[in-house]
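A.B. asks: from the sequence below, what's the structure:
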Amino acid sequence: MAESMQADKDILSKLFELNRLVAEAGEALDALPQLVNLIREILIFDNLVIYLAEKDKLIPYFARAVGRGRAKEADVAWGAEVARRIYKADKTIVKRESLEDTGENRLLLRYYLGVPLKQSGRKIGALILIRFGGPEYNVSQIRLAEFVAEQLSHLVEREQLILKVNALERGRQLGKMQEDFVATISHDLRTPLGFIKGYTTTLLRKDVEWDKETYREFLEIIDDEADRLRILIDNFLDSSRLQSGTLHMQFQNIRLATVLKDVVERVKIIGFDLVVDLHSDCSEMVINGTPARLAQVFDNLLDNANKYAPKSTVTVQLKKTDGKAHVIVRDTGPGIGEDHLEKIFHRFYRVPGSEVGTRGSGLGLFICRQIIEAHHGEIFAESVLGEGTTFHIYLPIVS
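C.D. replies: As a prediction, this is how the structure comes out:
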């Protein structure tokens, strides 16, 4: 009698422990191995399987073989038929199955105990416990299995709720980014159009005679704004084509140092408010790439430095690292917070609080990464606030 009471106390203690572990668990699949070990101390079984319903189909979510027959029978006996019966009948089922004439091999006898998994009265799957060779499940063990199934239902329910919340949050963030993008793109389109319209209207006024110097100044402003408008539209189109995989790239063997030299010289001619230094240890290094698209990447990085780190010194370096071409673009500007270093490569993303009035659509670095990845390369950023930002690009070298 005393032994029976002690056994009941032990089981009760383990049930409380199971409840605590479920309540404190993080991701279900990470917690289940530990839970299975505890459940086996409460209720002996050889196989445990959790099936979850997806569009009225039962899909194995978790399975573990821990006891007899583990090497052979456990690999193939997962109680799928019993799970379907449980789910359809919505009730606990006990089943005994004999594979063939068992003779002296009791492992050919299977004993199934299946319990529905439910959330707020709605069936979501089934828990299957399997024993090889017996003994049969008694009433007390069935009640324990139903308690275990209830705990596992809570575990799965919480994880599904977390997944739904995360999906909603991602959708909300994407929606906000798209709204911000529409607002940004509308503003950025209107700005150059406003300049073009304003200065064109001014030049066409019949009641004013403009001198040649003013006339030329106005035309140069119109020309600059038209270029900005073209770049903005090109970026938007490139972004869409990269996402759909329709952006044409014509690959050829090229000297990367030559591409970098041309970009730096062009930047100096344009007159960026930067001091740009180019250092190359590998002038003969050859990669397989698209010159125009790679130049677009380097142009964008220097253009960003000009926008967000004006008057800084930018060092562009080409070297060989771990057998790959390694391009480093480093500025001495204000830097970027660590939380934003990965997000700046996301489509539409702009660092909150970045320079007021600085034009941009949040597409440039997204395009850069897509182009570099199309070249089987890698691009990422490092930064220290108050010291500057460094972009690293790795590209495979042609042997």
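
A.B. asks: when you work out contacts or count neighbours from here on, use the C-alpha atoms and nothing else.
C.D. replies: OK.

A.B. asks: would you agree D277 is in contact with V314?
C.D. replies: Yes. Using C-alpha atoms under 8 Å, D277 is in contact with V314, at 6.3 Å.

A.B. asks: look at those two and report which has more neighbours.
C.D. replies: Set side by side, D277 and V314 show more neighbours around V314, with 25 against 13, by other C-alpha atoms under 10 Å.

A.B. asks: quick one: the strands in the chain?
C.D. replies: For the chain, strands defined by DSSP state E occupy the ranges 47-54, 57-65, 93-98, 109-119, 122-132, 252-255, 275-280, 286-289, 313-321, 324-330, 378-384, 388-396.

A.B. asks: and the last one, what's buried?
C.D. replies: Looking back up the chat, that one is strand 388-396. If you call a residue buried by 16 or more other C-alpha atoms under 10 Å, then strand 388-396 has these buried ones: G388, T389, T390, F391, I393, Y394, L395, P396.

A.B. asks: now for the residue lying closest to the third one once chain neighbours are set aside: which residues touch it?
C.D. replies: Taking C-alpha to C-alpha, 6 or more residues apart in numbering, and ignoring the residues beside it in sequence, T390 has R330 as its nearest neighbour in space, at 4.2 Å. If a contact means C-alpha atoms under 8 Å, 6 or more residues apart in numbering, then R330 has V314, T315, V316, G388, T389, T390, F391 as its contacts.

A.B. asks: let's see this one next to it:
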Amino acid sequence: MNLKTKITLAFVTMLLLLLGVSAFTLYSLNRLDRTARNVVKDNLYSIELGQQMLRALDQLQLREAPLDEASKKRFEQLLTREAGNITEPGEQQVVDSLVDRVGELNRYLASDTTSPQIWQSQMQKFRGLTYRMIDLNTQALSRKNEAANRTATQQQRYVLALLTFALLTSLLFVLSVPEAAVSGLRKLTASIENATNQDYSASIPVESHDEFGTVARAFNRMLVQLQDYRTSTLAQLMAERNRVASIVNNLDEGLLLVDENRRVLLVNPVAANLLALPAAELLGCPADEVARQNDLFRELLRHLDTPAAQRPQEAGPVLTLAQNGEEVYYRVAVNDVISFNEALDKMEFVGSILTLHNVSEYKKLDQAKSNFLATVSHELKTPLSSINFSLKLLQNGKVGTVNEEQQRILATIKQENQRLLKLVGELIDVSRLESGNIQLNFQPTQVRDIVQFAADTIQLQLQPKQLTLDIQVPTELPPVRADIEKTTWVLLNLLANGIRYSPEQGQLHIRAALAAGGQQVEVLVQDHGPGIAPQYQEKIFQRFVQIPDKSGYRGGSGLGLSIAREFIGSQGGQLWVESELGSGSTFRFTLPVAG
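C.D. replies: The predicted structure follows:
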């Protein structure tokens, strides 16, 4: 028998029991009701008639004149009703005697004798018979009441027995049917738990042919298929895992994987060798705990903690490490891993990948290039200075008269020579920055003084475009630790760029404020030019890079912003840009507060 039939039979049986108990209870109530109605109809009615007959006799006995026709007629009517409601043994004889007495009373009233004694004797006989009739019905009423009580008690016992049987039967079904329905589910749940723990051997015993038996057979077949699938795919997964592990372990780059909880998940041999720590000691360890014991890992963690918006998009920072007695250079790259969580239907951060790429060969080539540029720059500076001096002599006319056309040509040559001298000077600065030979003169200074000096210097360049300079630098700002000359050069470079790209009769803004945390002062230069597209906002700080200019300007070398960032960075600050196309640009740099 299947489970559905069992449950259906249980409910049908309980329904039949409920209907049986209800029907028997209704039958018992109807039987008691009929008994009560018969008692009222047979006996109580006769008793009531007898009481009314007694009251009529009282009226006849109280009258002084014996001929009270109304009371007499009333008594006869009540007697006639009683004659029609005879239900008890002996009641008929009493009623017949009363009828005879009424005849005698009528004959007595028709005679001329009106003796009071005879009248009282007649009334006493009427009373005696009436009381006899009432007594017969009263005794019958008592007997019927006792019989009704016995019947009610008996019916109560029958109903209680039937209810007890129904309750026991219902309890039997309540205890057996749900257990039969749940026992199979318990077995199925236990087997599913084992399968969840990759134990596919715990099958469900098939003990019946009901729905659970069908489910058990289907589930057991599924376990067999899962076991076969697991066996077949495990080898593939192991092969794929070994392939990926081989690729990772044979990379010539250092590779580390840190999860969202800042625990080290993966370290390849190159990274472990650079960190001078066994991979087994790193796996599963908190990154902060490793950083406290390892300087290189602490530096990598610093780059990891840098906000993604402030990380270099193309070229990451280069670390100089000692390896086998010589310096090697590794470029650090940090990539956040974002994965789609199907359960939550959203993208989630799941970790970060840190890579260390060996750029020692490129660094050597770059150093050779820098040395070449430094040598060429120094070699070019002397002849260019001589050319510049000679041009001044020609323009002054000390070596001969020069006509107007020649003066124009000399001015053009001098202008181009000045550009070459400026380019050579920037190349020399670049070479000094790369070699680390640049000298910085740190001293406490007020930002207001630096801004004011730059503003005074740039005034002449504002006039051709009729630009105005808006300066807002609070006097209560703390002094900063900076190289005044280099910082002024950076500010002048930013102002020159703002003048170059600002529309005529525009306005430039210089602001200064204490940065969040109170450890640095932030200075910004804002213009209302065409703005910088997002893809160029980081590239403009690279060397020899110029963004496309609709005005056709090509006078710069592409080194100014690169040198400016190096100057600010060497002083412990940062330089970056915020811009939107059509809304101008805002260059910001920070300087540390003098301690």
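
A.B. asks: any idea what the TM-score comes out to?
C.D. replies: In this superposition the chains share a TM-score of 0.53, using TM-score structural alignment, normalised by the length of the first structure; 273 aligned residues with a C-alpha RMSD of 5.1 Å.

A.B. asks: before we move on, back to that, can I get the contacts of R330 of the first structure in TSV including distance to P60 of the first structure?
C.D. replies: Below are these laid out as TSV (distance: C-alpha to C-alpha, whole Å):
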residue	distance to P60 of the first structure
V314	55
T315	55
V316	53
G388	51
T389	48
T390	47
F391	44
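
A.B. asks: quick revisit: and the strands of the first structure: which comes nearest H154 of the first structure?
C.D. replies: With distances scored as C-alpha to C-alpha, the stretch of the strands of the first structure nearest to H154 of the first structure is strand 109-119 (7.5 Å).

A.B. asks: what ranges does the first structure have for its helices?
C.D. replies: Under the criterion DSSP state H, helices of the first structure are mapped to 2-24, 28-42, 80-89, 139-203, 212-244, 256-270, 291-308, 364-374.

A.B. asks: ok, back up a step: got a markdown table for the strands of the first structure, with distance to E81 of the first structure too?
C.D. replies: Formatted as a markdown table, those follow (distance: least, C-alpha to C-alpha, whole Å):
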| stretch | distance to E81 of the first structure |
| --- | --- |
| strand 47-54 | 11 |
| strand 57-65 | 10 |
| strand 93-98 | 11 |
| strand 109-119 | 10 |
| strand 122-132 | 10 |
| strand 252-255 | 58 |
| strand 275-280 | 67 |
| strand 286-289 | 55 |
| strand 313-321 | 57 |
| strand 324-330 | 54 |
| strand 378-384 | 48 |
| strand 388-396 | 52 |
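
A.B. asks: who wins for proximity to R172 of the first structure among the ones you listed?
C.D. replies: From these, taking C-alpha to C-alpha, the stretch that ends up closest is strand 47-54, at 24.9 Å.

A.B. asks: what are the ranges of the helices in the stretch 51-200 of the second structure?
C.D. replies: Counting by DSSP state H, counting those that start in this stretch, the stretch 51-200 of the second structure has helices at residues 69-83, 91-110, 116-196.

A.B. asks: count of neighbours near the equivalent of R481 of the second structure over in the first structure?
C.D. replies: Residue pairing (TM-score structural alignment): R481 of the second structure is matched to N288 of the first structure. Other residues near N288 of the first structure come to 18 when the count uses other C-alpha under 10 Å.

A.B. asks: got the contact list for the residue lying closest to N288 of the first structure once chain neighbours are set aside?
C.D. replies: Leaving out its chain neighbours, the residue that sits closest to N288 of the first structure by C-alpha to C-alpha, 6+ apart is N253, at 4.4 Å. N253 of the first structure makes contact with V286, I287, N288, G289, V398 under the criterion C-alpha under 8 Å, 6+ apart.
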